[in-house]
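Q: Pasting the sequence and the predicted model now:
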Amino acid sequence: MSIEAAFAAPLWRWSGESAWHFLTVPEAVSDDIRSCVEPGPGFGSVRVTVTVGASTWETSVFPDAKSGRYLLPVKAGVRRKERIEDGDEVDVHLVVHV
């Protein structure tokens, strides 16, 4: 079983020392993921396949306690290839593997 969703979200940079960049998964999609995922060990990450522009990759989304939503990391290679920077609105196609 899988969940598919398309959404747009602004790219933002983690405020810590690392240069991680993220997209915040919308509340409704986060709720759908949460409702289909069984709690397990670890910090609650969920495997996904992501498409942004011409780039498709596999990664994990993970819950953010502060916002109650899932966060999607966007690696540097994808940001360069797709020419996206902090604050850019990014169109995402997300497949959640549950």
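A: In hand now; what should we look at?

Q: Every contact and neighbour count from this point should use C-alpha atoms.
A: OK.

Q: What distance do you get for the residue most central in space within the chain to Ala9?
A: The centroid of the chain falls nearest to Leu72 when counting by Cα atoms, centre = their mean (2.0 Å). Applying Cα to Cα, to the nearest Å, the value for Leu72 to Ala9 is 10 Å.

Q: now Ala65
A: 19 Å.

Q: Looking only at neighbour counts, state which of those two leads.
A: Neighbour totals were compared for Ala65 and Ala9, and Ala9 leads with 16 against 8 (other Cα atoms under 10 Å).

Q: OK, contacts around that one?
A: Contacts for Ala9 (Cα atoms under 8 Å, 6 or more residues apart in numbering) come out as 23-26, 89-92.

Q: Presented hereafter is structure B, for comparison with structure A:
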Amino acid sequence: MNDTVSAALPLTSWQGEKATYHLVIFTGPEAEALAGHALMQRLEFGRRAGFGSIKVTARIGATAWKTSVFPQKHQSQWVLLIGKKVMRAEGLAPGDTIEVAVTPV
């Protein structure tokens, strides 16, 4: 399953102890597709990646990078962290709705 999952998602921020993190959260059919990929990966390789994550190539606008998405709430939500370099390159700010595409690798 190497299908790209795309969605228009709000960019949110979360204040951690040491930094502010920017992220988007996949829910609904997009989260189900990612959970399906995680299941297939587990069946094929017999193990889970760190924190149940899936390695992906992410794309926002003209910027693409390799990263991971992380499951939340029993895989009904998947979190993609957005780094400062991507934020600057694409002119993003918290509250923006952005087109995000992730392709499992």
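A: That came through fine. Since this is a predicted model, take the numbers as computed values, not measurements.

Q: Superposing both, give me the TM-score.
A: In this superposition the chains share a TM-score of 0.87, using TM-score structural alignment, normalised by the length of structure 1; 97 aligned residues with a Cα RMSD of 1.8 Å.

Q: before we move on, back to that, what do Leu72 and Ala9 of structure 1 both touch?
A: Residues touching both Leu72 of structure 1 and Ala9 (Cα under 8 Å, 6+ apart): 23-25.

Q: Just tell me what the residue nearest to the centre of structure 1 corresponds to in structure 2.
A: Residue pairing (TM-score structural alignment): Leu72 of structure 1 is matched to Leu80 of structure 2.

Q: Nearest spatial neighbour of that match, chain-adjacent residues omitted?
A: Val69 (4.9 Å; Cα to Cα, 6 or more residues apart in numbering).

Q: corresponding residue for the one you found in structure 1?
A: The alignment partner of Val69 of structure 2 in structure 1, by TM-score structural alignment, is Val61.

Q: quick one: the strands in structure 2?
A: 5-10, 12-15, 20-26, 54-60, 63-72, 77-82, 97-104 (DSSP state E).

Q: and the gap between Leu81 of structure 2 and Phe26 of structure 2?
A: As judged by Cα to Cα, Leu81 of structure 2 and Phe26 of structure 2 stand 11 Å apart.

Q: Those two: who's more crowded?
A: Set Leu81 of structure 2 next to Phe26 and count neighbours by other Cα under 10 Å: Phe26 wins out with 28 against 17.
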